[in-house]
Each structure stands twice: as C-alpha cells, then as structure tokens.
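A.B. asks: Predicted model and sequence follow; I will ask about them next.
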Amino acid sequence: MPIRTANARWEGNLTEGSGTIATGKGGYQGNYSFKSRFEEGEGTNPEELIAAAHAGCYSMAFSKGLADAGFTPTSVETTAKVHLDKNDTGFGVTRIDLDTVGVVPGIDDGLFQKIAEGAKENCPISKLLAPGAQIGLTAKLS
C-alpha cells in the first residue's frame, strides 16, 4: 500500500504567525493561522482537514458496505463536524459527528442504518480516531 504524505510550514509565534498546509500529491494547499483554528479567521485548520479525511473515508466505507450487501448507491454525501474543546490538560478533539445522506435504490431504512453503523465502526479513519474521540452518526436515506 502507498504511504501518504502532507507538509506543513509555520512561521512566527503561535498567535501572530501563519502557515501553509499541502498534500503530497498537490491535491490541496491552504493557509492556516491561529485565527483560522481558534476563532473564525480565513483559511483552514488541522481539525477541518481531519473532518475532510473522515468524511471521505466514511463515504467510501459506507459505499463499499452497501455494495457488499447488493445495493449500488447513487450517492453518499457525508459531513463531519470535529469538536475541538479545551479542558484541564489543554485542547483536544473530543467528538466527531458524521451526518450522511445516501441515495440507495431498493434498500429499506433498517438495513441502511445497519450498514451505516458498520461503516462508522470499520472506516480506517474512524478506527484511528475512536480511541480518543466519541464518534456520532446520523444517517438519512434519501
């Protein structure tokens, strides 16, 4: 299996500095800063990138689970919301909420929900993040 890479460069101190983040194959490059991470400033932040990775991985895992059960999804669209919270030991990702909508001809909602939950448990990014963050799921059959 290939090894995936990304690069980040930061210049300056924490609150006044800024940086760039780029994926190894050039698919994404963006700016980030203290304001984009801890406030509502322009640019991206590590938590958004985690959300993107989780949403993408989950959508693929869910599509595979549906196909394995004999259903070809027309589409699976997932939004991941990563919660960065502060506690006594500092900041941490405490929760990720996955909201997914699937257009899947011929499936009933009960089976759809079961496969959605299985994808949440078996998605590689979920498995990576679950020991430290609670992962919630809302799945809607459209």
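C.D. replies: Done, it's in.
A.B. asks: contacts and neighbour counts: CA atoms only from here.
C.D. replies: Will do.
A.B. asks: If you count neighbours, what's buried in stretch 114-132?
C.D. replies: 115-117, 119-121, 123, 125-126, 129-130 (16 or more other CA atoms under 10 Å).
A.B. asks: and which of those residues is nearest Lys64?
C.D. replies: Sorting the buried residues of stretch 114-132 by how near they are to Lys64, with CA to CA, puts Ala119 at the top with 8.5 Å.
A.B. asks: Which two of the buried residues of stretch 114-132 have the greatest separation?
C.D. replies: In those, the most distant members under the criterion CA to CA are Ile115 and Leu129, with 19.6 Å between them.
A.B. asks: Spatially, what comes nearest to Ser142 if we skip its sequence neighbours?
C.D. replies: Leaving aside its chain neighbours, Ser142 sits nearest to Val103 (5.1 Å; criterion: CA to CA, 6 or more residues apart in numbering).
A.B. asks: try this one side by side with the last:
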Amino acid sequence: MKFTRNANAQWKGSGKEGKGHLTTGSKTLDAAPYTFVTRFEDANKGTNPEELIGAAHAGCYAMQLSFLLGEEGFTPNSLDVDAEVSFEDGSITKVMLNLKGDVPKIDAEQFQQIATKAKEVCPVSKLLDTKIELKVALSS
C-alpha cells in the first residue's frame, strides 16, 4: 500500500506575536488556529504541533495494535490511547503512550507483548526520533 497525505500551515507575523492556521487535506482541520500562546502557554485556545503529533501517534498506535491483536485472533472491545508529548528546551523529548485496553480472552502478559510490538512497528513511532514510553492497562 502506498499513499500520500497533505496538510498546510500558514503563518503571518513574528514568532511570538504572529498567528497561523493549520488545514488538513481532508479538511478535518480547516484553518485551525495556532499561535505562540496556544503552543507554549495555553493550548485550550487553539491547537499546536505537539498536540497534533500526539493525536497522530495515539491514532496510529491504536490502529496498529488492533491489527496485531487481530493477527493473534483477538478483537478488542476498545483501545483507549492517550499520548503525552513532552517539549523541553526546543525539542520533543519524549512521548508517553498510556494504553487502556479491553480485549476479551487475552492474558495480561500476551497483551503487554503485543502492545510493545505495536509501539515498535507503529509508523509514527518509527518516524519520531525521541524516547517513546508505553504504559499498559488491561480491563478484566
């Protein structure tokens, strides 16, 4: 399988006083605002690159894990993944994936193994040049 996806960023003004908009090819994000404030101070007023990386990583990881579980004969009821993207001194220093899974008939050890493999082979995990940690919880 081969494909290309597109996104656009527009920025006007200086780094601190300027503002921008992000648009995805699908228009799921359509001129979503971002500024210095939304990136470095108050993310509740718009989006920022780190938040979008977190969403991309969590979504990619959850789908990858679902595929790997399916290869082992398991179908998850739910996979809930939070991605915490840490930024420090001009760099993304870590991504913490917090996984809560509800997967019938799987034991905790097998779930941990498959979850770890998914972290290693997830395309977004492979793209990011930072430490990626994983915390796993399986519902009974």
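C.D. replies: All right, it came through fine. Everything numeric here is computed off the predicted structure, so don't read it as measured data.
A.B. asks: any chance you could map the strands in the first structure?
C.D. replies: Listed in chain order, the strands of the first structure (DSSP state E) span 6-11, 18-23, 29-33, 75-87, 90-103, 134-141.
A.B. asks: Specify the angle between the third one and strand 18-23 in degrees.
C.D. replies: Think strand 29-33 of the first structure. With axes from the mean of the first three to the mean of the last three CA atoms, to 10 degrees as the criterion, the two stretches strand 29-33 of the first structure and strand 18-23 enclose an angle of 150 degrees.
A.B. asks: in strand 29-33 of the first structure, what's buried?
C.D. replies: Of the residues in strand 29-33 of the first structure, those buried (16+ other CA under 10 Å) are 31-33.
A.B. asks: Among the strands of the first structure, which comes closest to Lys64 of the first structure?
C.D. replies: For the strands of the first structure, distance to Lys64 of the first structure was read as CA to CA. The smallest value, 10.7 Å, belongs to strand 75-87.
A.B. asks: re earlier: just the closest of the buried residues of stretch 114-132 of the first structure to Glu47 of the first structure, please.
C.D. replies: Using CA to CA, Leu129 is the member of those that lies nearest Glu47 of the first structure, at 12.0 Å.
A.B. asks: Nearest residue to the middle of the second structure?
C.D. replies: Nearest to the geometric centre of the second structure sits His57, at 2.3 Å (CA atoms, centre = their mean).
A.B. asks: pretty sure it is touching Val124, no?
C.D. replies: Yes - counting by CA atoms under 8 Å, a contact exists between His57 of the second structure and Val124, whose distance comes to 5.5 Å.
A.B. asks: returning to that earlier point: might you report the residue contacts of the residue nearest to Ser142 of the first structure?
C.D. replies: Remark: with contacts taken as CA atoms under 8 Å, 6 or more residues apart in numbering, Val103 of the first structure is in contact with 73-76, 141-142.
A.B. asks: out of the residues you listed, which is most surrounded?
C.D. replies: The member of those that has the most neighbours, counting by other CA atoms under 10 Å, is Val76 with 19 neighbours.
A.B. asks: For the closest residue to Lys86 of the first structure other than its chain neighbours, give its distance to Leu84 of the first structure.
C.D. replies: Nearest residue to Lys86 of the first structure, sequence neighbours excluded (CA to CA, 6+ apart): Gly92, at 6.4 Å. Distance check for Gly92 of the first structure against Leu84 of the first structure: by CA to CA, to the nearest Å, it reads 6 Å.
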